[in-house]
Structures are given as C-alpha cells and as structure tokens.
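Q: prediction below, plus the sequence it came from.
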Amino acid sequence: MTSCIRKILSDKKKLVCTVSLLIWGVFSIALLSATYLSHLASLKERGNLARSQVEEMLANAQAGINKALRLELDDCNKSLYELRNIVAVTPDIRTISLVRNGYMYCNSIIGKLSPERKIGNYQERLYVRHNSALDHSPVMILTQKISKLQWVRVGISEYYLLRALQRINGDGAVVIKVGNTSYNEFGIIKSKLDKYEFYKKSVIYPFSIYLDNKFTIDNKTITYLLVLAFISFGLALLAMRFLTGLNWAKFEVENAIINNKIKPYVQPIVDDNGDIVGGEILARWIKDNGEIVPPNVFIPTIEQYDLMVPMTLSLLNQVIEYQSLYHYKRLHLSFNVTEACLNDPKIKQVCRILSRYCDVVLELTENQQLVQTDTAQTMMASMRKFGVKFALDDYGTGYSTLDYLRKIKFDYLKIDKSFVDHITSDDVSNAIIDNIIALADRLNIRIIAEGIEQPEQVEILKSRGVIYFQGYLYGKPMLLDEFATKLV
C-alpha cells in the first residue's frame, strides 16, 4: 500500500489534482447531503403545518355545525337569521346548507329554496365540489348527519384553503388531497400525483398530505460548491506538503514490525558430528504478496530509525510462541542485538522467559562499537544470572577486535565467512583463523565457524579444534516450521 502511495507522490501535479478532487468530493457530498436533509425536514415541517391549518379550518366548520344543531332546522325561515349569523362570526366558512332526503331546502346565502334543489354527495363527510351553485367556484364541504334523512353541510371557500397553503408553501411541494381532488397553493391539480409521495393522513378528518420530494440545487448551494473547490485545492497543497514530508520507508518498516510481517528465520548450527544443536535467528520480511525482502534491504532502515529494539522484541516473542520448537532438545538460539537492545528492560524480561526453554545467545558485531561499555557490562552480567550467553559476531573484520575482547566477556566467537571462504587456498586466511582459535582457547571462548559451504572447510576447521559450524552446507535460513522438522 505504501509503495503505491509513494508512486502517486512522485507526480505532484497528479497528487494535487487527486487530493483536490477527493477533498472536494467529500465536502460536496456532505454539503449536498446536509442540504437535502434540511430540504426534507423543511418539507415535512410544511406538510405538518398544512395538515394543522386544514384541520383548524375544518374544526371551525365543525364548530359552525355544532352551533347550527342548536337551531330549529326543520323550518328554514325560523333558522335562517341565525345560520347567517353563524357564518358571519365563524372563521373560514362560507355557507351553511340544510339537506333533507337528498334535497337542499335551506342555504345561509340563498335562504329557503323553492323548489328544493337535489344535491349529490350529500352523505360524504368531506368532499370538494368543483362548481358551486353560487359562483361556480370550487368549495370544500364538511357534512354531518343529524337525523335519518337530514344533514347539515358547511362550505369552505377555496380562497381560504389556498390562502392557508400559500402561507406555508411557495413551490407547490405540499398537496392536500380530499377524495379524488388535490390542492396546492395554486389551486386544484388536474394531473395525477405521480411525482408526489404520500406523507401523512389526518386522523380527525378524511384528507391526506402528499409531498413533492424533488430536490434541486439552488444558486446558493452552487456558490458553496465553487467555494469548496477553491478551499479543496488549498487543502490539497497542504496535504501534499504533509504527505511528501512523511517518512514512508520508516512507516512501512514500523508497520511490518507491528504486524509481525518480519518473521524469524533460523539457520542451523551443528556440532562436529553434524547434529543440529541450535540456530541463528535471522530476520526476513514477508510481504502480503509473499515476496521475501532480504535483510540488506530493510535492516539499514531499521538501524537508521532506531527500530532494532522493537524488531528484536517481535522476533523474540514469535520464537517464544513457537513452543513445538522445544519438544526435542535444549537448543542454542542466537539473536543479533545492538547496545540499545542490551539496555532495554523489555528485551531482558523476554530473554528471561525464553531462557526457560533454550540457551539464549545474544550476538554483538564488533563493527557496532559500544558507547557505554560499563552499562552494557552491567546489563550482560544481570542477564547471565538467568542463563543468557553472549557472542561476538564477524570476529576479525572490525577495527577494535582486541579492545572489544578486553572490555567485554564473551562466550562465543564467530569466525567470519570472509576468512572461511579462503581457508582451502589462502595462507593468510589460515594464519588468521589459527590466531583466532588460539586466542579463543586461551580466553576459554568457544568458536563457531560461519559461512560453511564445502566439506573440505569443515575438515580443516575440525582438525584445528572447531566444533560448531553454520552455513549453507547444513541449511539455508528457514522458517521455524521447517527447522522444527529437522529436529525430529
């Protein structure tokens, strides 16, 4: 993943454009979502308000009916004055009519009808008449039955309904549906309500609210989107400076350590009989695609950014968790460490645990000069108490070999491969190896010969008293699973 990011970062123009689009896209989606949710909430609020407005008008109409019920309704002449008075003092209503057996016989405006006029839909609780008898304009009628053959009807002028809708609406998005008739603030809607969605039904009167959920981007939102585009470009420039300033190599290696992608491999160490007595733990980075990264690629990064301690801790813990390694014999397992590792209390604690199962050997290379020798000696002495031993790796290749041996007590010296390679043909290499063996013998330090690839090398070293060998002749570095099978 990080390699892909680094590839993108190499093209700064592409990076700025990509990040700008990403930032603008995220903010734009957030803005449009917020705008739509606000639009939807506003629409529902207007729908609720429209319902309450119509219910209030119908409640006034019902109040008019209730007042009319107290009158002597069989006789139009006796009740006409009071009916007109009710219309005059009751908000929103236009007329009160009396119907008997399907015929209107009294109306608050016309008075007594003679002959009586036949009325349709007179039994419906609420309906809209598109062509009123008075002025041929639409009127909404609320009806209540007062006896087996008698009804009171209150007419609400379309004007009152439209005025109420106009106060809460402005774009035709809220619709009142009564029976088969639908209203918005512009009047009766003659087309089907295909673009409208049912929202809510009144629980008091037989009408419903429909909403037009169509969402359009207004000029203000477009302005905001343009402003966001400029802001996104600026943020992209800042992001580019931040991303290009990140140390991706360090991040990638740290991530590999944390997720145990750097695995412990073991190269066997054998005795003079060819039996495996242990092994050196070597780090190999296995990527998600199965690629094995050799140590010469990532170890310099680990050393540069002081990541040896966390990597060593990770390797130690992975080796501890592999318990099947300790079922056959007590092994010698060595780990490459630095001075920082020696001084780390966590590594000390993990070495204490691992020493219960095997002989732990910590290898220092003489190329890594100890800065605080006294502190290192103290830590090494405390770790020796629970069985940890120490080896000097790559012996003879550094500039302070003898001084190292004078200051630090080691249990093993490892003869470097550069000397072993020429032991069969080079007198100088032979002389150096003889001196190393003689010095180790005097200091009571055991020798391990590294880089063994030919049987002739083994025979020569055996003849000089070397009893531990490591190299491709006995096995290349391998996973713990494969190493465990060789112990059976």
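A: Looks like it arrived, so ask away.
Q: use CA for all of it now, contacts and neighbours both
A: Noted.
Q: longest strand of this structure?
A: strand 276-286 (DSSP state E).
Q: distance between it and the chain's centre?
A: 37 Å (C-alpha atoms, centre = their mean, to the nearest Å).
Q: residues contacting the helix or strand following that strand, please?
A: Using DSSP states H and E, the helix or strand that directly follows strand 276-286 along the chain is strand 292-293. Residues from elsewhere that reach strand 292-293 (C-alpha atoms under 8 Å, 6 or more residues apart in numbering): 284-287.
Q: this is the comparison structure:
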Amino acid sequence: MLMMRYIKQRKMVEIRLFVMRKNNKNVMLIVFTLFFVFIYGVLISINYSFYKREIIDKEVNDLQTLISHSEQLLNKVGFNVLDKKHKDKNYLHKILAREANVNINSIAIIYSGKYIYSTLVGDEDRAFITPVNLGLNAKEKSNLSGRPVISFVAEVGNKTLLQVFFKKHDLTMVNKLGRAFYQIGDVKIGHNNKLIKLVNDDKVYVAKCDKYGFSLVIEYDRKTAFINFVKDSVFLLSFIFFLLFFIFFMLIKYNNVDYYVLKKALSKNEICPFIQPIVDQNKNVIGGEVLARWIKKNGEIISPLSFIPRLEKYSLIPSLTVNLLTQVFNSDLVKKSNDLILSFNLTEKCLHDEKVQQQCIKLSSRCQLILEFTESSEFENVQLTLETMQKLRAYGIQFALDDYGTGYSSLQYLNLYDFDSLKIDKSFVDTIESSELTLHIIESIVLLATKLNIKLIAEGVENIEQKETLQRLGVHKYQGFLFYKPESLDSFSMRI
C-alpha cells in the first residue's frame, strides 16, 4: 500500500514537472516568436526608411549635379562666346555634342534681353515672352515647344546670358513612392516634364535644395511605396528573414546563453565527479557511486537539482556522462586497484551513445564498473538495450537497477535485463522503522535477490537503527549519510 501510494505521488510530481516544462517551453516559444516578429518588423521599418531616403536623396543629388555641371559649363563656354562676339555659333554645337551623355537638350544665347541664337533653331531675334531669372527656371510652356521646360541661366558677360535647357526629366524611381514632381517657383513639373496641377497637400513630402532653389515634392502613397519597396528589396528581406529565423531557431533550441554556459562548464571540467562511498556491514569502503557536482571558479557549488534538468533539456547528459567517465579514468583513484567498485548513473540515451560506450570500456579496464539505471520509465528500444548490455558485459561491466521498487515495473525489468545488483530506494529505508509493510517489502526484495543471485545495496541510510534493521533482514551493503557524504575524487582516494 505504501509503495503504491509512493508511486502515485511520484507520478503526480512527474506530471506536474512535465506540465511546468511544457508550459515554460510554450511561454518561451511565444516570447521568442513575438521577439522575432518585433525585430523583423523593426529591421523592415529601418530598411524601408533607408529605401525612401536613398531614392529621394539620389533624385535631388542627380538634379543638383546636373545644374552644377551646367553652371560650370556655361561659365566656361561664356568666355569663348564673348571672344567671338557671338559669331561662331558652331562652337556651341561642338560643346553640346561633347555633352551628349548629359541631360542637356539645347543652349541659347541671350543678349540685351533677346534670344539671338539657339542650338535648336539657329539665329533668332526675339524678345522674352516671359522674363528669365539667373539660376534655375521653370516654365509651364516653352516658347518653342509649348510644353513645360526646366532651364538654367548664367550671366557670362555684359548684357550676355547663356541658357541651357534640360531634357525631359525621368522621375520613374521616385514615383515608386507616389506622384513626384519638382517645384521651381510656382511651377510644378513631374515625370517627363508633365505639368502637375492638383496636389493633396496633406500627403506631400518635400526635399529642398536651397542652393538652387528647387524642391522635390512627393505626393506620398503608402501602399504603392511599400509594395515597390518589397519588390525592390526581396533579396535583402529574404536574407534578413532567414538570418533572423536561424538566430530564432538557435535561441529556441539552446536558450542561447544557458546552453553555452553549460557547454563551457563541461569543457572546463567545472562539473566534476564526486563519490559517495558504499560500505559493507563492517563499514569498510568497497566502492562508491559517482555523482556530478558543479563547482564554479569562485567556489560556488550549484546543486544537481538545478543543472541536471537543464542538461537534460539541451540533450547534454551524454556529454556529461562522457566527461565524468573521462575525469575518473584520468584520476589517480583508478590507478591504485582494479578491484574498486565504481557505479555511474546512465540513461537509455547514454547507453546507446558510442562515446559513452567507448569511455565505459576504457574505464572498465581500471575498476569494477557498474552502470545504474532507474526504472522511472520504460526503455524505448528493448532489443537495442539488451544488445548493448550484452556487448558491455563482455568487458566485465555490470548493471544495477537503481531506486528499485518505485518505478515502471520492477519485476518486468528484472525479467528482461538480468541486472547484477539492486539498489533499495531511500523511500523504503526512511520508513523501515515505522512501517511493518516496509519491512515485509524489503524482506520480499531480499528473498527475490537471493533466489536470483542479485547483490543488494541500501540507499539513504542515515542512522544506526536503519543499518541494523537492514543487516538483520539480509542487506549487507549500504550507502548514506550515516557513513559518508559525497566527496571529491581526492578525498575518496585517500580512503582507499
């Protein structure tokens, strides 16, 4: 009855722990997902801002560069025009031919308020229909074409002006953000020099160039702009997405910092083997159970109850087992005698791990190695487990069933796996003085072990009365605080 009650309580604890781990995992997944979405959104927003800024700045800089180049060109041309007293008109055509790759359509000479020559129509003698100003000009209707035009005027001598007319301006790129146009004075000129009339002032974005007195105005369309941004940035957005997804995946899988802290602790041997001695009925130390203790550089000792579940979470238990086996193998302890009994706790996953098997085989050459399994859950691969146990038995390795009587199915385990030793769980030892039922259970265990020729070890012996009762019942090997607490390899080595 007591055993059944204990098993039921233990199962309830395991269920609660499972639910807690599951809930924590779900919470962590939600947190990381929200974090992923937030970061991706922030990066998209930043890139979107750069995208808009880059398009606008490029457009403004392109026109500014064109105007600056035209200004320098007109000042250079002006001296020759004056020297030739406006007679060598072919000179302007030569200049224009050299500037074919620049967005210049034509050059005109203005003298005493009249156009006297244009590279488009040749000699002419007409006064301004509308006056021109020095610097950048825009007209809704050109005198020649009747279409909107942008030009730049520079004074090159007394009463002499040169005017350069620009070709139709291409605003294809900036139109990706909405309807774009240049505002020069009161004139609004858009893509291909189309005149812009109605503008929704509530949605405009303005980039000004104070040096030449023009503004790039965008009637911003959020939907159009974002769609074009996605089209133009699909590779970058995909790269950012997969990079963030990879980081997100690693964070979910390893919880990042905690995982690498544990990995570092293993690599630095901060998690080291402690041994709790096992004694016979005369209190002679005959061996010990190897346990893990995490001792940080500052001397802080972290409880196994804290770090073992974390190692399990990140599938690092096999690494821990290999590490402990290796540290014991390299210690002076196992160089003293091959008769020393050392037991290690193993999980099914550890048993099937090649590195664990290799290290167990190595250590078995220096001591009597016992591998302990708990019966808290059924082995998933019975056949593979039996084959692995048989393989390791060939090297003299023995197997023990830990926490006997508290787990999955004690008799089924004994029937399947042919254990060499049984360890009576502390829960029975704790109640051995107060429960007649416990006495009967232990008597049954002793009888069964005797029939099957299985050695018995009692765990958690804490007082002399427990030891004497166990000895009277036929249990002659003990482990517990009555005799020794877990101790370092060096301390244990001094007892041998």
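A: Happy to help now that I have it. Everything numeric here is computed off the predicted structure, so don't read it as measured data.
Q: circling back to that earlier point, and of the contacts of strand 292-293 of structure 1, the nearest to residue 475 of structure 1?
A: Ranked by distance to residue 475 of structure 1 (C-alpha to C-alpha), these are led by residue 284 at 15.7 Å.
Q: counterpart of the closest one over in structure 2?
A: In structure 2, residue 284 of structure 1 lines up with residue 293, judged by TM-score structural alignment.
Q: again, but for residue 83 of structure 1
A: Looks like residue 83 of structure 1 stays unaligned there (TM-score structural alignment).
Q: in what helix or strand does residue 83 of structure 1 lie?
A: Using DSSP H and E, residue 83 of structure 1 falls in helix 76-89.
Q: who are the packing partners of that helix?
A: helix 12-68, strand 93-100, strand 103-107, strand 111-118 (3 or more C-alpha pairs under 8 Å, 6 or more residues apart in numbering; DSSP states H and E).
Q: would JSON lines of those with mean neighbour count be doable?
A: Below are the helices and strands packed on helix 76-89 of structure 1 laid out as JSON lines (neighbours: other C-alpha atoms under 10 Å):
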{"stretch": "helix 12-68", "mean neighbour count": "17"}
{"stretch": "strand 93-100", "mean neighbour count": "24"}
{"stretch": "strand 103-107", "mean neighbour count": "22"}
{"stretch": "strand 111-118", "mean neighbour count": "13"}
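Q: of the ones you listed, which approaches residue 431 of structure 1 most closely?
A: Between the helices and strands packed on helix 76-89 of structure 1, helix 12-68 lies closest to residue 431 of structure 1; by C-alpha to C-alpha that is 58.4 Å.
Q: if we can go back for a sec, between the contacts of strand 292-293 of structure 1, which sits nearest residue 348 of structure 1?
A: residue 284 (22.8 Å).
Q: and the gap between the closest one and residue 2 of structure 1?
A: Distance, residue 284 of structure 1 to residue 2 of structure 1, using C-alpha to C-alpha, to the nearest Å: 19 Å.
Q: these two - which one has more neighbours?
A: Taking other C-alpha atoms under 10 Å, residue 284 of structure 1 and residue 2 do not tie; residue 284 has more neighbours (22 against 11).
Q: verify the stated contact: that one with residue 296.
A: No - contact criterion C-alpha atoms under 8 Å: residue 284 of structure 1 and residue 296 do not qualify, at 9.9 Å.
Q: counterpart of stretch 358-367 of structure 2 in structure 1, which residues?
A: So stretch 358-367 of structure 2 sits over residues 349-358 in structure 1, by TM-score structural alignment.
Q: endpoints of that stretch, how far apart?
A: 15 Å.
Q: how far away from the center of its chain is that stretch?
A: That offset, for stretch 349-358 of structure 1, works out to 39 Å (C-alpha atoms, centre = their mean).
Q: and it, which residues are buried?
A: Going by neighbour count (16 or more other C-alpha atoms under 10 Å), the buried part of stretch 349-358 of structure 1 is 351-355, 357-358.
Q: outside of it itself, list whatever touches it.
A: 313, 316-317, 320, 326, 330-333, 360, 383, 386-388.
Q: nearest to residue 280 of structure 1 among those?
A: Nearest to residue 280 of structure 1 among these, with distances taken as C-alpha to C-alpha, is residue 333, at 5.8 Å.
Q: how about the helices and strands packed on helix 76-89 of structure 1 in JSON lines, adding distance to residue 237 of structure 1?
A: Below are the helices and strands packed on helix 76-89 of structure 1 laid out as JSON lines (distance: least, C-alpha to C-alpha, whole Å):
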{"stretch": "helix 12-68", "distance to residue 237 of structure 1": "6"}
{"stretch": "strand 93-100", "distance to residue 237 of structure 1": "66"}
{"stretch": "strand 103-107", "distance to residue 237 of structure 1": "78"}
{"stretch": "strand 111-118", "distance to residue 237 of structure 1": "80"}
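Q: with the contacts of strand 292-293 of structure 1 in mind, which one is nearest to residue 38 of structure 1?
A: Closest to residue 38 of structure 1, out of all of these and judged by C-alpha to C-alpha, is residue 287, at 47.8 Å.
Q: residues in contact with the closest one?
A: 261, 293.
Q: name the helix or strand for residue 15 of structure 2, please.
A: With DSSP H and E as the criterion, residue 15 of structure 2 is inside helix 2-83.
Q: where in structure 1 does whichever helix or strand comes after that helix fall?
A: Counting by DSSP H and E, the next helix or strand C-terminal to helix 2-83 of structure 2 is helix 90-98. On structure 1, no counterpart of helix 90-98 of structure 2 exists by TM-score structural alignment.
Q: what is helix 90-98 of structure 2 packed up against?
A: Helix 90-98 of structure 2 packs on strand 104-111, going by 3+ C-alpha pairs under 8 Å, 6+ apart.
Q: so the helix or strand just after the strand it packs on matches what in structure 1?
A: Downstream of strand 104-111 of structure 2, the next assigned helix or strand under DSSP H and E is strand 114-118. With TM-score structural alignment applied, strand 114-118 of structure 2 matches no range in structure 1.
Q: tally up the residues packed near residue 258 of structure 2, please.
A: 14.
Q: cool, residue 232 of structure 1 as well?
A: Residues near residue 232 of structure 1, counting by other C-alpha under 10 Å: 23.
Q: same question for residue 340 of structure 2.
A: Neighbours of residue 340 of structure 2 (other C-alpha under 10 Å): 18.
Q: what do we get in structure 1 for it?
A: Match for residue 340 of structure 2 (TM-score structural alignment): residue 331.
Q: quick one, what contacts the residue lying closest to that match once chain neighbours are set aside?
A: Spatial nearest neighbour of residue 331 of structure 1, excluding adjacent residues (C-alpha to C-alpha, 6 or more residues apart in numbering): residue 278 at 4.6 Å. Residues near residue 278 of structure 1 by C-alpha under 8 Å, 6+ apart: 268-270, 331-333.
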